Each structure stands twice: as C-alpha cells, then as structure tokens.
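>>> Sequence plus predicted model, see below.
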Amino acid sequence: MSYLEYAVKSVPSGPRKLLYLNWPLLLLVCTVAGAGFLMLYSVAGGSFTPWAEPQMERFALGFVLMIGVAMVPIWFWRNMSVVAYVVSIVLLISVEFFGTVGMGAQRWIDLGFMRLQPSELMKITMVMLLAAYYDWLPAKRTSHPFYVLLPLVIILLPTFLVLTQPDLGTAILLVAAGGAILFLAGVHWLYFAVVIGAGVGLVVAVFKSRGTDWQLLKDYQYRRIDTFLDPSTDPLGAGYHITQSKIALGSGGLTGRGFMQGTQSRLNFLPEKHTDFIFTTLAEEFGFVGAVSLLVIYVLIIAFCLVTALSSKDRYSSLLTMGIAVTFFLFFAVNMSMVMGLAPVVGVPLPMVSYGGTAMLVLLGAFGLVQSAHIHRPR
C-alpha cells in the first residue's frame, strides 16, 4: 500500500472530521478574537460601531471559512498551491491599476462589500507554494544553487510588488517568512550568511542614498527610521505616534486603569488606536498582566501549530504548518516591537485584534490549513 493510499484510508471522513479538529487551537483563536472585539468596543467609547460589529461579522465569516478549509484534504491544498500563488500575484499587479489609495499608499482593491488587500493573501499563498516546492524537491537537491533560485524568485517577486505600493512592513514579513521556510527545508547556512551580508550592505545603501537622485526609500519611511532612533526629535510630528504609545504602555502599570478607562485612547491622544496601536490600548486598560496574557495565548497558538507540524508524516503538511506558525509569530512580534519602540513603525496589524477584514479572513483561512493538516494526518 502506498503512503497516499494509507493516508486516505486512515483519516476520518464526513462529519466525523469535526471530532478530529484541534480544539485547543480553535478555542485559543476564538479567545484572541474575543479580546479584539472587546478592545474595539472600548476604543469606540462603549459602542459596537463603527469597528467591533463589522469585525465580529468578519470573524463569523472567517470562522466558517476556517472550518470549510479544514474539512478539505491537505493534499488538495498542496495541488492548489501554484494556483493560489498565481492568483495572489495577479491581484498584486491589479492593485497597481485598480487599487484604492489610503493613508498615502495604494494597497487595496475595492470589491464593494469589502476592501481586499492582496498583500495579506500573499503572506499565506507564498508559504503554501514554498512548502509544495520543497515537498516535491528531493532532500539531496535542497541546497543546490539551481534549485535555490526558484524559491528566491517566489519570494522576491511579490516583495518587489508590495514595495511599490509602498508597504515596507509587509515586504519585510514576506522576506522573513520566506527565509524561514528555506531554513526549515534544510537550505545550507552559507546562503543565509550571504543574504545577511547583502542585507547589511542594503541598510548602508539605504542611509547613503538619502537625499540623492537614487534614494531607495520614500521620505516618510526615512522619517519613521528617524523616529525609531530618536522619537524626541519630533514629538508632535513624526514622533507623535510612538511617544503617545509609550505613554499609554507605561500608564497601564501592573493591572491597568480598567476596562474603558484608558485616557490615551478615550481622549484620542493615541492615533490608529483601532488598528496598528491597539496593543497599547489593551496594555493601558489591562496593564502588564493583560499584555502578557495575550502574549501567552499567542505563544500557545504557535505551540499547537508546531505540535501539528511535528506529528505530520508528510513534508508538505509539516513545512506549511511551521511556515504559518512563523508568519503568525512575525505578525505579533513586529507589531508589539513597533508600538514599544523596539522597531520602526511599519504598519503591521496585531493578528485578530486589530481592526481589518482581509487580515482576519486570511489568518483564519491559514488556521484552516493547519486544521486540515491536523485532521488528515495518518493515524
């Protein structure tokens, strides 16, 4: 009996699949989403509009999507990896021609009932394709220069398209997640040493190019770097966001000011309080205890993803699940670092807590893939 025949016969079928869901992971995801609803209700001054109610509707839709994806065998998603990636590339290109502009960037496609951000979809479809590629590639060829070239193209093509929007934060996440997949697949460490060296050179070039005809970043991106290095240089301008964020974080203390008692958010000192900086609102209202509790839940979500990856018998499921776990980690690690002043402000939302439709749906779809790998692994 082949491995595929064994896998097909050893997994549950029909409604019995629901019994094989990774229920702890499902409950943790719902807990984080519930915390997000609570915070969006708070920042709106005790109202479900304009943020909490739409977010709850999107979560309901995303939850159905997650369960639907989970019920489909994981080998179907493996076969669909190329299609999903190509569709994401087409959508990214479409943004250049039909995209809507918001906050100085052209990142969305208006579908009427929602605004789709293709770069969010690319974070997962890229991981799907890389996992499928290394599942197909024999292990002995993993580090061969010829076979490393295609994964680099898979990573750098969407990164370039995202940078033109411009969206530096998502571009960084794509490169980091793609590099993690290559490392997990077993690509030789010398490749990473070369990339790190090139990265250092790029950072030097970025600073050297400032104010020249070949300037590599936008002016506002340079201002973000200046703000990161010294927010006090412009506390009422470019440094305003991070200054107010630090005030909110510090004022929460150990247990916080109390639900809906945060002065920074209630008095509108904190900008983007419902999206990128919602973590500071949570920390102000629930203090160190609330912030650490959310972080613990995030870590537990990653732990359950890794358990599924380690228990998977096929390379695709393992790499896909670990790739999703890494992507999820990058989401909250970059956001939390950003609002605490440990990283430049790059516009990365806090997963399933920040207001946003595409990010919520994509993440829930990604956890549906994790659940599919968990349900359909041989027993």
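Great, that's in hand.

>>> From now on I want contacts and neighbour counts done on CA atoms only, so please keep to that.
OK.

>>> ok, and what's touching the longest strand belonging to the chain?
When the chain is parsed with DSSP state E, its longest strand is strand 105-110. Strand 105-110 is contacted by residues 94-96, 98-101, 115-119, 165-167 when judged by Cα atoms under 8 Å, 6 or more residues apart in numbering.

>>> Might you quantify the distance of the helix or strand hosting residue 192 from its chain's geometric centre?
According to DSSP states H and E, residue 192 maps onto helix 189-209. With Cα atoms, centre = their mean, to the nearest Å as the basis, helix 189-209 stands 24 Å off its chain's centre.

>>> does the closest residue to residue 264 other than its chain neighbours count as helix, strand or coil?
In this structure, residue 264 finds its nearest non-sequential neighbour in residue 270, 5.4 Å apart by Cα to Cα, 6 or more residues apart in numbering. Classification of residue 270 by DSSP: H, G, I helix; E, B strand; the rest coil places it in coil.

>>> Spit out the contact partners of residue 270.
Here residue 270 is in contact with 241, 244, 245, 248, 264, 277 (Cα under 8 Å, 6+ apart).

>>> Export those to JSON lines and append columns for neighbour count, distance to residue 19 and secondary structure.
Compiled in JSON lines, these are given as follows (neighbours: other Cα atoms under 10 Å; distance: Cα to Cα, whole Å; DSSP: H, G, I helix; E, B strand; the rest coil):
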{"residue": "241", "neighbour count": "22", "distance to residue 19": "46", "secondary structure": "helix"}
{"residue": "244", "neighbour count": "21", "distance to residue 19": "47", "secondary structure": "helix"}
{"residue": "245", "neighbour count": "27", "distance to residue 19": "43", "secondary structure": "helix"}
{"residue": "248", "neighbour count": "27", "distance to residue 19": "43", "secondary structure": "helix"}
{"residue": "264", "neighbour count": "22", "distance to residue 19": "45", "secondary structure": "helix"}
{"residue": "277", "neighbour count": "28", "distance to residue 19": "37", "secondary structure": "coil"}
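
>>> want to compare, so here's the second one:
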Amino acid sequence: MKAWEVRRPGLGIGGLLLRVDWVLVILLALTTAIGFAMLYSAAGGNIRPWAGPHAMRFAVGLAIMLAVALIDIRFWLRCAYLIYAASLLLVIGVEFVGDVGMGAQRWLKLGPLSIQPSEIMKIALVLALARHFHALDEREANGWPMLLLALALIAAPALLVARQPDLGTAAMIAVGGVALLFLGGISWRVFAIFGIAGGALVPAVWYGLKDYQRDRVLTFLDPERDLAGAGYHGFQSKIGIGSGGEFGKGYLEGTQSHLGFLPESHTDFIFTVISEEFGLAGGLFVLALYLAIMGYGFAIGFMARNDFARLLAFGVTFTFFLFVFANIAMVAGLIPVVGVPLPFISYGGTAMLTLQVGFGLVLSAKVYRDIEMEDEASGRPAGPGSIAAIR
C-alpha cells in the first residue's frame, strides 16, 4: 500500500479547520502586524512603499498557508522530491537568467514578479530530507548510500547559492540540513569526521571569498577598522539599538532610520528600528513572540505520530529559528553582516511566503497527526521507532 492510499479521515473542510492550531496562526499575524507598524515608521509615517504591500502579501500568504495546512500530509510526502527538484532547477536558473541586484545574482524575473529561489530552497530541503529519513532506522540512516544521498541533497543547493554569491543563505541551508541529519539519526561519529574535514577546508574557503566578504569578516573581528565602509551598517545599527534605552524614543521618533543614517532599515535592519523606538522592552517583546511561535512549532513536532511529520515540523521551525537568530545576531554585531530578513517583520515577499508555506506544512502535521503512514518502498510502518530517539 502506498503512503498516499491510506484511508483518509472522514472530516470535511470544517472539521479540518477545527484541527488547525489557530494560536500559531494568530501569533504569526501579530508578528506581521508589528512588521506593518515598523515599516510604516521606517517610511516616515507612510503606508507606501512598504507597509501596505507587506499587509497584502501576508493576507495572500495566509490563504496559501491554510490551503497547505488542509492538504493531506501524505500528498507532501509523495511530492517532496519533486518539489525539491523543481526548487533546485530554479536555483540553477538563477545562474543563467537571474537578475543582478546589490552585487549579487539572486533573483528570477517571472513577469511582474521577482522571486528568490534560494529562499524557496530552504523549505524544499526540509521536505526532501524529511522524506529521505522517512521509515529509515538508525542503521540504514548511517549507511554510506543513504548518508551520501542526504549530504548531496544539502550540498547541491548550498554550493549553488554560495556562487550567487549569497554566503548567508548558503550557510542557513547547510546548517538547516545538518540539523535534519542529526534529527534523522546520524551518529556523532559521522559529525565528528565531517567536522574535522570542514575545519581543514577553512583556509580554502577563506581564499575563495570575495573581497567584500573578507572585509565583512575582518570588520566583525575589528569593528573600528572601517567605520565608513564595511563597518558602517553594523556601527549605525549599534547606535540605534543603544540609543533606544529601556523603553525607546517613541513610535515614529527614531532618528537613525528617519534621518537616513541606517541603510536597509525596512529589511535587514528593521530590528534596529524596533529597538530605537521601543527600547529594550520592545525588542524583548518581539523575541517573546518568536519564542512562542517556535514553541508551538516544536510542540507539534513532538506530538507527531509519524516520522515524516515530526521531521517536517522540526525542520521548518528550526529554519525559522535560523532566520531570527541570524538577523538579530547580525544587527547586534554578534556575527558578520549577512542579508537575512527578520521573519514576518522585514519587507520582502519571497521570504515571507516561503515561511508561510513552511508553517502551512507544520499545521498540516497537526491537522493530520492521527494518520499512520507506511514507507512506500518497504511497506513498514513509519512510526516513532523508525528514527533514532531525539538526543
């Protein structure tokens, strides 16, 4: 019996909607509302050019997210590799017909729309790896054929995205993939071997970096070496965060963004705008929202009754965590500057829609948690025992 031929639960649309985790949906909507308010502020008190489109994109994405949530999770199991292959083709397409912007070739032009395939790839990789480890026991997962296939699934998009060049996104793809390897039951010995090999490649990676990428790393290590050049973004961000104090300067009263000192205040550095106008209290409130979203996502993963759903929920939620960590650590000067948006708050279409589709998959794992799936190749149940215990 194939995985998608198992009897479907006798629920209509109304019954399925009742199974949706609406608290998670509300948390995402509240985070987006904060994004709307901060984009309005970053534009000097104007709904255009960012706040209005931001709200409209979320509304469209919300409908898509709910549609994804109501689709039987066995459909996503069946189509996981196909979605991965299509996403990889889009990433490859950037190499040949991609639009160049801000010194990088990262976008594909589809009529009036521009999409960033590397963002789509983050969720597609989670789907593919969840499918890969579906119904594998620990011995099979650690066998060289399955291990090399998993590594190839990660390496192909990561290397292609690094060529664009977009090392920040490439690193997120790689780290997210490695996290799924761990959750999929790969042993610590394998991680140790590849960790040593990766360390040996550091000099080669450094040699292969572009000049501006080396400057970012060197500026991170010595922030005062080039305050007017490579260190300008980080320096102005720290000024904005520090000047906000405990409770901020007040809504629409931030100077770093309104006076033009802070570049990209509507995208990568919007957390600085929040901290300047609402202070430490505002920043902590946003962090609390993100923690609540992650808590719900991981809880759905722990409650899942099959391995595909479990890995899917964990993988999407961990990808969301990487977005949050990379952005906030960047604006706080804890890591070099990378082009990673703040989820549901920064202005950007592809990243928001990708995460909404991802959370739609997480909600699907919740809606269809009572389904038992079989591995279509072996016919074995794909239950909790087929993947090594979460360590």
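Cool, got the structure. Here the structure is a predicted model, which means the values were calculated and not measured.

>>> After superposition, what's the TM-score here?
Laid over one another, the chains give 0.95 as their TM-score (TM-score structural alignment, normalised by the length of structure 1), with 371 aligned residues with a Cα RMSD of 1.7 Å.

>>> and the contacts of strand 105-110 of structure 1, which of them are in helices?
94, 95, 96, 98, 118, 119 (DSSP state H).

>>> before we move on, back to that, mean deviation of the longest strand of structure 1 from structure 2?
Following superposition, strand 105-110 of structure 1 is found to deviate from structure 2 by 0.5 Å on average (mean Cα distance after the TM-score superposition for structure 1).

>>> So for that strand, what gets flagged as buried?
Neighbour counts over strand 105-110 of structure 1 (16 or more other Cα atoms under 10 Å) mark 106, 107, 108, 109 as buried.

>>> if we can go back for a sec, what is the nearest of the contacts of residue 270 of structure 1 to residue 68 of structure 1?
For these, the residue nearest residue 68 of structure 1 by Cα to Cα is residue 277; the value is 31.6 Å.

>>> Test my guess that the closest one contacts residue 245.
Yes - between residue 277 of structure 1 and residue 245 there is a contact under Cα atoms under 8 Å: 7.2 Å.

>>> Common neighbours of these two, please.
What both residue 277 of structure 1 and residue 245 touch, as defined by Cα under 8 Å, 6+ apart, is the set 270, 339.

>>> chain center to stretch 371-379 of structure 1, what's the gap?
Offset of stretch 371-379 of structure 1 from its chain centre (Cα atoms, centre = their mean): 23 Å.

>>> got the end-to-end distance for that stretch?
With Cα to Cα, to the nearest Å as the measure, stretch 371-379 of structure 1 spans 15 Å from end to end.

>>> Would you mark the buried spots in that stretch?
Across stretch 371-379 of structure 1, burial judged by 16+ other Cα under 10 Å covers 371, 372, 373, 374, 375, 376, 377, 378.

>>> how about the third one, what's its partner in structure 2?
For residue 373 of structure 1, the aligned position in structure 2 is occupied by residue 365, per TM-score structural alignment.

>>> Check whether the spatially most central residue of structure 1 sits in a helix, strand or coil.
Nearest to the mean C-alpha position of structure 1, counting by Cα atoms, centre = their mean, stands residue 331 at 4.1 Å. What three-state DSSP gives for residue 331 of structure 1 is helix.

>>> Confirm residue 253 of structure 1 sits in a helix?
No - per three-state DSSP, residue 253 of structure 1 lies outside any helix segment and is coil.

>>> and residue 49 of structure 2, what does it touch?
Residue 49 of structure 2 sits in contact with residue 43, where contact means Cα under 8 Å, 6+ apart.

>>> Report the secondary structure state of it.
Residue 49 of structure 2 ends up coil, using three-state DSSP.

>>> If you count neighbours, what's buried in stretch 1-14 of structure 1?
Neighbour count says stretch 1-14 of structure 1 has 7, 11, 12 buried, by 16+ other Cα under 10 Å.

>>> If I follow the layout properly, the second one ends up in contact with residue 374?
Think residue 11 of structure 1. No - if you go by Cα under 8 Å, residue 11 of structure 1 and residue 374 don't touch, sitting 9.9 Å apart.

>>> Which residue numbers in structure 1 does stretch 233-241 of structure 2 align to?
Stretch 233-241 of structure 2 maps onto residues 241-249 of structure 1, going by TM-score structural alignment.

>>> any chance you could map the strands in structure 2?
With strands called from DSSP E, structure 2 shows them at 99-101, 104-110, 113-115.

>>> so which of those strands gets nearest residue 279 of structure 2?
For the strands of structure 2, proximity to residue 279 of structure 2 was assessed by Cα to Cα; strand 99-101 is nearest, at 32.7 Å.

>>> list the helices and strands the longest helix along structure 1 packs on?
Criterion DSSP H: the longest helix present in structure 1 is helix 278-311. Packed against helix 278-311 of structure 1, as judged by 3 or more Cα pairs under 8 Å, 6 or more residues apart in numbering; DSSP states H and E, are the following elements: helix 23-43, helix 240-251, helix 315-339, helix 357-375.

>>> Residue in structure 1 paired with residue 170 of structure 2?
Matched to structure 1 by TM-score structural alignment, residue 170 of structure 2 sits across from residue 171.

>>> Look up how far residue 22 of structure 1 lies from that match.
Taking Cα to Cα, one finds residue 171 of structure 1 at 31 Å from residue 22 of structure 1.

>>> and what of residue 110 of structure 1?
In terms of Cα to Cα, residue 110 of structure 1 sits 34 Å off from residue 22 of structure 1.

>>> Could you do residue 276 of structure 1 as well?
For residue 276 of structure 1 relative to residue 22 of structure 1 (Cα to Cα), the value is 29 Å.

>>> ok, these two, which is more surrounded?
residue 276 (24 against 18; other Cα atoms under 10 Å).

>>> List the residues that contact that one.
Contact partners of residue 276 of structure 1, counting by Cα under 8 Å, 6+ apart, are 335, 339, 347, 348, 349, 350, 354.

>>> got the contact list for the third one?
Spelled out, it's residue 347 of structure 1. 169, 276, 335.

>>> Which position in structure 2 pairs with it?
For residue 347 of structure 1, the equivalent position in structure 2 is taken to be residue 339, counting by TM-score structural alignment.

>>> Tell me which residue of structure 2 lines up with residue 158 of structure 1.
Superposed on structure 2 with TM-score structural alignment, residue 158 of structure 1 falls opposite residue 157.

>>> Check the gap between the spatially closest residue to that match that is not a sequence neighbour and residue 186 of structure 2 for me.
Spatial nearest neighbour of residue 157 of structure 2, chain neighbours left out: residue 88 (6.5 Å); criterion: Cα to Cα, 6+ apart. Distance of residue 88 of structure 2 to residue 186 of structure 2, given as Cα to Cα: 24 Å.

>>> Thank you, goodbye.
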